[in-house]
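# sequence unavailable; structure follows:
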């Protein structure tokens, strides 16, 4: 029989391939051996730790080991870091500017989120002016206008049962983005397109999250045959073909790209759509889907994190009435009157409200984990070096709750954590809700003004309460952090 011979050759082949891989990776394995190495399973490594659990639970498990921690997703090693010193090294290293491969699962490959470093540098330089202080000052009136509309919508919930207002807030921030970034007044708060956009984003992100936590779906050759791929494709096609094409036609993007005035230096002409048009023109002919991908990213990135943070802050204030009252007193002092316009200067002076938002982002960061790839060996300290071509996972959620950094009450909601004297005692990379270093969030200034003005309007108009307690809050599964039981609050109109 020839079967024993085939089996022998097959076994020898497997041994040879395994030996070759081990030999070529010997330097990498030696570096990883100096790190914490939790017990793993053959073939799948630590992939089972991601099954049917929340991302918070997974981070808590790996964060229980001394940082850095070696994580094996199948044959692919990753390094997870949970200490601010290592985070500072990674986020500022020119060899860690590349995003992890998993970012490609969001289907915007040539945008700021996950573009190769050489492409990202050009995009960042081109789009930076769109988020300058001068531009933010010009768009604050739009924030106010959309917030006033939201107040009329929220009035219908006054005196009724607890309500999760997240969808209404998401539509408000969506409205802000379309007008401030694209000069489109689509009235998303009342339009069916607003609801449609949110449904598309929710379904798409759920599928992307599942893929990130399911290692066999990583290879595109396999994933493109799954039902999940077809659903993701349907989501993106629907959004591109309906909402974003409507935006493109409204602003006549093709004409803008071809006729953008390079010599025009007025403030108005440095908004997002102008800067993007100028950049796209410099790239020569560019596929239509790439143009729409840039649109998609700015809408999603600017909408989800801002609205979810405001919803979470509302819930935190509802749980802590004494903190809510202090916010209300500050808002009344800085910008008194139920309907008074909140200027950029007013927003900057709402220092306690900012501390509340920061504490919200500390305890429940919308982006609980960051990912980079080391393109060369990166020395963290005298003991540990991250090998080249290794994925790096930064556990923001775990760092933000580390008792060694935040003290024995790290799980408690306390805005005083961000008093200047307390901030000065901590490592600057102990708090990284918008990432940090050269490849941090481009729209962080936009987000801060949007969140502060929106939350100020809400607290000024309504007294918030809830039956939910902080120790009852459960984190939902996903790449973006959400709450399993939503954000239920009761609204009472302030006298």
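Thanks, I have it. In this text, all values refer to a predicted model and were calculated from it rather than measured experimentally. Numbers count the residues shown, from 1 in each chain.
# when you work out contacts or count neighbours from here on, use the C-alpha atoms and nothing else.
Fine.
# quick one: the strands in the chain, in order.
Counting by DSSP state E, residue ranges of the strands within the chain are 69-73, 76-81, 98-99, 163-164, 370-374, 378-379, 385-386, 390-394, 462-465, 475-476, 482-483, 488-493.
# elements contacting the first one?
Strand 69-73 makes packing contacts with strand 76-81 when contacts are defined by 3 or more Cα pairs under 8 Å, 6 or more residues apart in numbering; DSSP states H and E.
# how much space separates the residue nearest to the spatial centre of the chain from residue 151?
For the chain, the residue sitting closest to the mean C-alpha position, by Cα atoms, centre = their mean, is residue 367 at 4.1 Å. Using Cα to Cα, to the nearest Å, one gets 27 Å for the distance from residue 367 to residue 151.
# do residue 419 as well
Using Cα to Cα, one obtains 30 Å as the distance from residue 419 to residue 151.
# so between those two, which is more surrounded?
Using other Cα atoms under 10 Å, the more surrounded residue of residue 419 and residue 151 is residue 151, with 17 against 12.
# ok, second structure coming up, stack it against the first:
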């Protein structure tokens, strides 16, 4: 009898659920779907593999989307639309401001930082963060990027024997050191340690988050707690939070003492005089000092900046080095530019050098085009909305903006869209019909505030390495570079960025 009632209740609930969503099903049916779509599961079965398989599936769906500009994708009962057309993307990023529910897994780790926060929280924090990322302030961090990248270059000497090795630990240690010094005002010295608990915890947490996003059985909290990943996540959160909380408490005390010792100084820090100020200093001041952000809000913003800044920059550097190894002529042209700017001296990079390193700028941007560290953006559709293409997205669905796909769409980049060609970004050639055709740091109102910061960090690292070493052993005859990639929130090389270095003969 009880079983009979359960069956009836299940059937009634299913009927009610489908009736409630009939508008969604009607509109979804008008939009093309992939051939791999199955009843009930949709495309969920294509994400059962590892992180490389997940990335391969999303690349495949991006290519399918190029044929129509958009496709639907059911992930079980959850409906998504994968969009690659830049005109539709522009409208989507301006209209759909709310982050998708999948971001809740990231929020559980780092909280409501500006990148992942709901709109209600994001609006207030964006206004506070924007002045902190002005060019005049960001350029004051060049000395940090220069010092830390030179330290990385020196550490790489022990690996520069022509043999292949994974450069990832060097890159992520460099970016963590640079980020911690600029964001928190802390000298982490990850490059001087064999193991960094903070970095290890951060990388592990990113893996767990990605598992939860693509493995449906790990999404419900009550079930997730039964898996070993739950303890791994709990321990990792403890490491990140305790370290950051300690830094914030010390910084508040430091600023309090500074204020007491200089009562005549204005309570607000002078934003034009940030020689040694970190983003944490600025967040405390810009949010209202002691009456501004509380410690939890500070932790959320600091962790968001730290996690995003560490991984995105390290991935971009790694991809650039792999590309330079594949195309020796490009690498030697870049080296010639570095010698022209720096000469034979070992002087550190200064802010004036960036404007002179025009070929480096093109190389980095072309690498970001083909291999954007964040290849997808997911937003929530709150009400039925029509895109410029004519398709109507139903309320309750989600939009997956494929940056990876938009960057490779031959309709906008030409028949050689897959090829690596830095000269695409020559001023006389770079004339896109829509800015969303190239958006490695997102676009629209919620774009990344730290894109200039990231570019400066990446260029400092690449220039420091290529000045002193040659990337060898990766030569590729095809103009379209092939790299096996995996998705762990960021898009990373499967091989852990294995390269081989040789010291430059001039050393």
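Arrived safely. Bear in mind that the values here come from a model prediction, so they are computed numbers and not experimental data.
# before we move on, the earlier item: distance of the residue nearest to the centre of structure 1 from residue 8 of structure 1?
For residue 367 of structure 1, the distance to residue 8 of structure 1 - Cα to Cα - is 50 Å.
# wouldn't residue 474 of structure 2 be in contact with residue 325 here?
Yes. Using Cα atoms under 8 Å, residue 474 of structure 2 is in contact with residue 325, at 5.1 Å.
# between these two, what contacts are shared?
residue 499 (Cα atoms under 8 Å, 6 or more residues apart in numbering).
# who has more neighbours, these two?
The residue with more neighbours, out of residue 474 of structure 2 and residue 325 and counting by other Cα under 10 Å, is residue 325; that gives 22 against 16.
# show me where the stretch 401-507 of structure 2 has its helices.
With DSSP state H, counting those that start in this stretch as the definition, the stretch 401-507 of structure 2 shows helices at residue ranges 403-406, 410-413, 451-468.
# elements contacting the longest one?
Just to be clear, that refers to helix 451-468 of structure 2. helix 135-138, helix 142-155, helix 295-326, helix 328-342, helix 358-370.
# centre of the chain versus that helix, how much separation?
Centre-to-centre, helix 451-468 of structure 2 and its host chain are 17 Å apart (Cα atoms, centre = their mean, to the nearest Å).
# can you check which part of structure 1 that helix sits on?
Aligned using TM-score structural alignment, helix 451-468 of structure 2 spans residues 444-461 in structure 1.
# same question for the second one.
Under the alignment (TM-score structural alignment), helix 410-413 of structure 2 falls on residues 403-406 in structure 1.
# do stretch 341-354 of structure 2 as well
Taking TM-score structural alignment, stretch 341-354 of structure 2 hits residues 334-347 over in structure 1.
# list the contacts of that stretch.
If you take Cα under 8 Å, 6+ apart as the criterion, stretch 334-347 of structure 1 is touched by 136-137, 140-141, 144, 349-350, 449, 452-453, 460-461.
# buried ones in that stretch?
Residues of stretch 334-347 of structure 1 classed as buried under the neighbour-count rule (16 or more other Cα atoms under 10 Å) are 334-335, 341-344, 346-347.
# stretch 482-494 of structure 1 now?
Going by 16+ other Cα under 10 Å, stretch 482-494 of structure 1 has these buried residues: 482, 486-492.
# any chance of the contacts of stretch 334-347 of structure 1 in JSON lines, plus distance to residue 97 of structure 1 and neighbour count?
JSON lines is the format used below for the contacts of stretch 334-347 of structure 1 (distance: Cα to Cα, whole Å; neighbours: other Cα atoms under 10 Å):
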{"residue": "136", "distance to residue 97 of structure 1": "27", "neighbour count": "20"}
{"residue": "137", "distance to residue 97 of structure 1": "30", "neighbour count": "15"}
{"residue": "140", "distance to residue 97 of structure 1": "32", "neighbour count": "21"}
{"residue": "141", "distance to residue 97 of structure 1": "35", "neighbour count": "16"}
{"residue": "144", "distance to residue 97 of structure 1": "36", "neighbour count": "21"}
{"residue": "349", "distance to residue 97 of structure 1": "34", "neighbour count": "15"}
{"residue": "350", "distance to residue 97 of structure 1": "34", "neighbour count": "19"}
{"residue": "449", "distance to residue 97 of structure 1": "27", "neighbour count": "22"}
{"residue": "452", "distance to residue 97 of structure 1": "30", "neighbour count": "23"}
{"residue": "453", "distance to residue 97 of structure 1": "32", "neighbour count": "23"}
{"residue": "460", "distance to residue 97 of structure 1": "41", "neighbour count": "23"}
{"residue": "461", "distance to residue 97 of structure 1": "43", "neighbour count": "21"}
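# could you single out the nearest of those to residue 158 of structure 1?
Distances from those to residue 158 of structure 1 were compared by Cα to Cα; the smallest belongs to residue 461, at 10.5 Å.
# list the contacts for that closest one?
If you count contacts by Cα under 8 Å, 6+ apart, then residue 461 of structure 1 has 151, 338, 493-494 around it.
# try it again with 6 Å
Taking Cα atoms under 6 Å, 6 or more residues apart in numbering as the contact definition, residue 461 of structure 1 lies against residue 494.
# quick check: the gap between it and residue 78 of structure 1.
48 Å.
# then residue 382 of structure 1?
Shown here: residue 382 of structure 1 relative to residue 78 of structure 1, a distance of 20 Å by Cα to Cα.
# residue 225 of structure 1 now?
Where residue 78 of structure 1 is concerned, residue 225 of structure 1 sits at a distance of 27 Å (Cα to Cα).
# who has more neighbours, the two?
Summary of the neighbour comparison: residue 225 of structure 1 and residue 78, criterion other Cα under 10 Å, with residue 78 having more neighbours (23 against 11).
# mind telling me what the more buried one corresponds to in structure 2?
For residue 78 of structure 1, the aligned position in structure 2 is residue 80, judged by TM-score structural alignment.
# residue contacts, the closest residue to its match other than its chain neighbours?
Excluding the flanking residues, the one nearest residue 80 of structure 2 by Cα to Cα, 6 or more residues apart in numbering is residue 398, at 4.6 Å. Neighbour list for residue 398 of structure 2: 80, 379-381 [criterion: Cα under 6 Å, 6+ apart].
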